[in-house]
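Chemist: here's my sequence, what's the structure:
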Amino acid sequence: MVNKVKKTVQPRVGLVYDTRMLKHFTPGKEYHHENPNRIKHIWERLESAGITQRCVVMTAKEAEDKYVALVHEQYHVQLIKNISSKEFDDSDREMIALNCDSIYLNKGSSEAAFVAVGAVMEVTEKVAKGELDSAVAIVRPPGHHATPDLAGGFCLFNNVAVAAKYLLDKRPGLGIRKILIVDWDVHHGNGTQKVFWDDNRVLVFSVHRYDHGKFYPSGKYGSHSMIGEGLGAGYTVNVPWEGAGVGDADYFAVWDHVLIPITKAFNPDIILISGGFDAAVGDPLGKCRVTPFGFSVMMKKLMDFAKGKIVMALEGGYNLESLADSVLACVKTLLNDKPGPHSQETPASESSWRVIKAVRRELSKYWPVLANELPMNVVHNSKKKMHHKQLAAKERLKREETEALHSVAEHDIEKLKERLVAAENTVKQQEAESQGKSLHSYLYFRTSLPKSESKAAKLEAEKSVAEVEAAVAKQQAVELTVRAAKLEAEKSAAEAEAAEAKQQMVEAQWRAAKLEAEKSAAEAEAAEAKQQVVEAQWRAATAEKKVVDAEQLVSKERQQREALKKAFDESFKHLKECSTLLAQ
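Modeler: Presented below is the predicted three-dimensional model:
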């Protein structure tokens, strides 16, 4: 029997790239984060990795005005179309750019913008038709900040929004009824949100830095409480990070506990990804820590839905290396390649869990799957791992600081020892020279000069003696210097010990503060318990008083009943007597 080897079918992954998009650059060619090198570097990386040979490579067609106008106001479409015409010079374009938010314009901007939209539209339609399994559009300028009436945030047209509208409104025969847009750019996709704010055909998911409304594009629109309205209520999902530094584990937690459950319930026909890579490691704007492995896992998890129909359009990403590596990782994932090296990532932070819980609470009435509380072991284990990581980091830092102090002290001592040895050698040499010179002078004057020698000779002898005394004094000075060096070495060692003692004191103070805080908390609990005891005693006393009052009332009623009974008995007795008399 012949064993049949099952062949793996190579996924049909589309790649669209067009050099016309390189024509959009800053006037005067001054540096800008969003520059032509971004897509050029990505393409070169894909070529060098042999990826372009495994994909369906396409050039783009410029989008038609009428399709761009599905999202953007007509005057905005015409403005972007005409900025490259002879009617506009550099000063006109500069004035237009200043009236927008964080954009630039040059002669090539118009063509690049229409090519970018057309590229995303084309591959999206091919994936929807089934001609491609998935696709990646390496385009610029980016799009997710562009609103219907205004360019902004480096974006001229909203490429992904136009592609989604095109499928829903102009290609109904393709059977696309529900679209999921996943925006993992580090900035909130405010433009895309605005386009589909009240549309329940499109679920817009954005995970981004928010920093309590202070991170671009700023304001309240990226808050977790912004969920859409009308028919679109619940179809806008915002996951707003509270600050920089989020990494793979934080995004995985969002995928597992927010995006994936909602996606299962929504059941999209196609997924469009606003693929910004400014949350990647080393990005100058995002300042986060997502790795190429992290992006590949995020992509892989989405491939389980919509029959794998995924289109990723480039948005941000401004570190050329991490940008190219991350896009490469995503394309390889679509090609079913094994993921790259696993990231050594710390667990999701407490801040991230706080955000995730808030998002789930906000959306639970629209998506019942989010109504359940997160499993305690998930959050607890993550916090426990984070706690251990933090403790290990603190211990490592303490150890490194101590080692550094000892190293510095040892270095200082060695240097001082060297100085000490050199000083001792100098002293010995000078002492020998001084003694030799003094002895020679003394013998000379003792043997060669008679007592009747002149006064000048006597002075010369005294001079020699003075030189000897000076040499001795110099030797003493050197010895003092040596002793000072020894003291300096001892001082350095003492300072190292003092620094270590200070560190121990700080730790002791921290422990004392912690104990004090625990003591305060315990005292507060004791005070509260004492108050509860007092209240309980008061309630008991009140209840006891009520019991006494009730007993008194019962006793009084009993006495009244007995008095009534006695009166009744007497009346009845009198009645009997009367009846007897009447009978007689």
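
Chemist: could you use CA atoms for every contact and neighbour count after this?
Modeler: Fine.

Chemist: and for Ala146, the neighbour number?
Modeler: Using other CA atoms under 10 Å, Ala146 is surrounded by 27 other residues.

Chemist: and for Leu231?
Modeler: When neighbours are defined as other CA under 10 Å, Leu231 has 12 of them.

Chemist: and the gap between it and Leu363?
Modeler: The span separating Leu231 from Leu363 equals 14 Å under the rule CA to CA, to the nearest Å.

Chemist: then Ala527?
Modeler: To Leu363, Ala527 is 40 Å away according to CA to CA.

Chemist: and this one, so I can compare the two:
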Amino acid sequence: MMEVGSSGGKSNCNRMSDAKNERRVGLIYDQRMCKHRTPYGDDHPEKPDRITVIWNKLELAGIPQRCVILNAKDAKDEYICAVHSKNHVNLIRNISSKEYSKRNRIASKLNSIYLNEGSSESAYLAAGSVIEVAEKVAKGELNSAFAIVRPPGHHAEYDEAMGFCLFNNIAIAASFLLDQRPELGINKILIVDWDVHHGNGTQKAFWSDPRVLFFSVHRHEFGSFYPANFDGFYTMVGEGPGAGYNINVPWENGRCGDADYLAVWDHVLVPVAKEFNPDIILVSAGFDAAVGDPLGGCRLTPHGYSVLLKKLMDFAQGRIVLALEGGYNLDSLANSALACMEVLLEDKPISELSEAYPFESTWRVIQAVRQVLSAYWPTLADKLPTKLTDQKAPPHILLSSSESDDEDDEASKIISKDLVQAIEDVVEPISKLKIEDNHDNEDSSATKDQNLEDPPTKRVPTKPTN
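Modeler: So this is what the prediction gives:
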């Protein structure tokens, strides 16, 4: 039996509510994934506390008692090798047994990665956990599930760990369902990546595969936000048989919140999902777009996440798997995860969002995405009415940082000076990740807006390479 949070092996494991109408929701959490930590014991945004605070929050709300609690399992190398090279798999498998100095040398050559004696076990458990819940949902044994895992995965590429990610957990699970379990009838998978950073690794894994519709909404700022390239631009739509099955919604600025994300769901994702008609939905559930996150600089609320997830439950008969990605403000992370679990359990009705409007830049991005993708998805061909796109937030909201904006939630005040310093010390390159939003004055913002009107498409790479 796996360890569960601070309560140890409670009798609530492998139990669920007897309520006749309650959905069967799976949940995986394993303290062994906390063994992956910085080698010097320094504070770091991607730290073990991320998964323990989620579990403790769920326990306080009585969520585990209503779920099917599953044991974490190591992923098999053959499943991981469907997404990663043998060299990469061998590196991660053996990295924790290598000498301390050698691990540090390897980590120093990678982008935003640390390694220690617990990294190998954690990486294998994270990938195996997402496979485990995805298979059970695909079989119909569960309606949906949440894998509370770390390290995250969506940045990990074919032959490289990066951005805190060692194995691409969500891509490995998708490949497993499609190629290892064809008898389950999963022929079309929708991967929704709502992490604030672009899921570059997942995009490359399915760049030419029409069986996977990859959708990523992320802060981009024309290549200046991590991972600091143009792979996440809206012109990157896939190639060959996969053309049109890669959808990027790249925010031009930070501070995007509930209204911005809802607009993207209603006018891009939901119409395409109806046409695609997926058999299952896998969510790269990063919560670093949440209000107060020190790396994201966006403003999604727990209620906002619940609305986005509720809309996804209209597809694939509600067969949805959430796999944790980012999220570095512990309070926002835990609250957002709880809100999502309540949706999976159909705990309470989801009310509409407040009457806030998206930014003007949000409508501009949505219209650009619809125009590019309309060649592949006829449902996006119609131009959005001016009456709709004229509903936008005042531009001055973009000009002030969260420190001086009275609107910011209390969550943003939780970020300590020590954590900010830790982020500056360990995240590479910090100028690309950006702590909070940096639109400090009207003059610089006005200049930037002029540059964003006509994006420099000539700087977009022809294609990612596997």
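
Chemist: more neighbours: which of Ala527 and Leu363 of the first structure?
Modeler: Leu363 (24 against 12).

Chemist: trace that one over to the second structure, please.
Modeler: In the second structure, the residue paired with Leu363 of the first structure is Leu373, using TM-score structural alignment.

Chemist: was I right about its match contacting Tyr245?
Modeler: No: using CA atoms under 8 Å, Leu373 of the second structure is not in contact with Tyr245, being 9.0 Å away.

Chemist: list residues touching both of those two?
Modeler: Jointly contacting Leu373 of the second structure and Tyr245 under the rule CA atoms under 8 Å, 6 or more residues apart in numbering are Val237.

Chemist: can you tell me the SS state at the aligned partner of Ala329 of the first structure in the second structure?
Modeler: Superposed on the second structure with TM-score structural alignment, Ala329 of the first structure falls opposite Ala339. At Ala339 of the second structure, secondary structure determined by DSSP: H, G, I helix; E, B strand; the rest coil is helix.

Chemist: next, the contact list for Ala233 of the first structure, please.
Modeler: The contact partners of Ala233 of the first structure, taken as CA under 8 Å, 6+ apart, are 197-198, 200, 227, 366.

Chemist: map it onto the second structure.
Modeler: By TM-score structural alignment, Ala233 of the first structure lines up with Ala243 in the second structure.

Chemist: counterpart of Tyr226 of the second structure in the first structure?
Modeler: Aligned by TM-score structural alignment, Tyr226 of the second structure pairs with Tyr216 of the first structure.

Chemist: let's verify its match: helix, strand, or coil?
Modeler: coil.

Chemist: cool, and the one 4 residues further on?
Modeler: Local secondary structure at Lys220 of the first structure is given as coil here, using three-state DSSP.

Chemist: tell me if I'm right that it and Gly213 touch.
Modeler: Yes: here Lys220 of the first structure lies in contact with Gly213, judged by CA under 8 Å, at a distance of 5.7 Å.

Chemist: ok, those two, which is more surrounded?
Modeler: Applying other CA under 10 Å to Lys220 of the first structure and Gly213 shows that Gly213 carries more neighbours, namely 16 against 13.

Chemist: in terms of contact, does Pro141 of the first structure touch Asn158 like I think?
Modeler: No: using CA under 8 Å, Pro141 of the first structure is not in contact with Asn158, being 9.4 Å away.

Chemist: just the buried members of the contacts of Ala233 of the first structure?
Modeler: Buried by 16 or more other CA atoms under 10 Å: 197-198, 200, 227, out of those.
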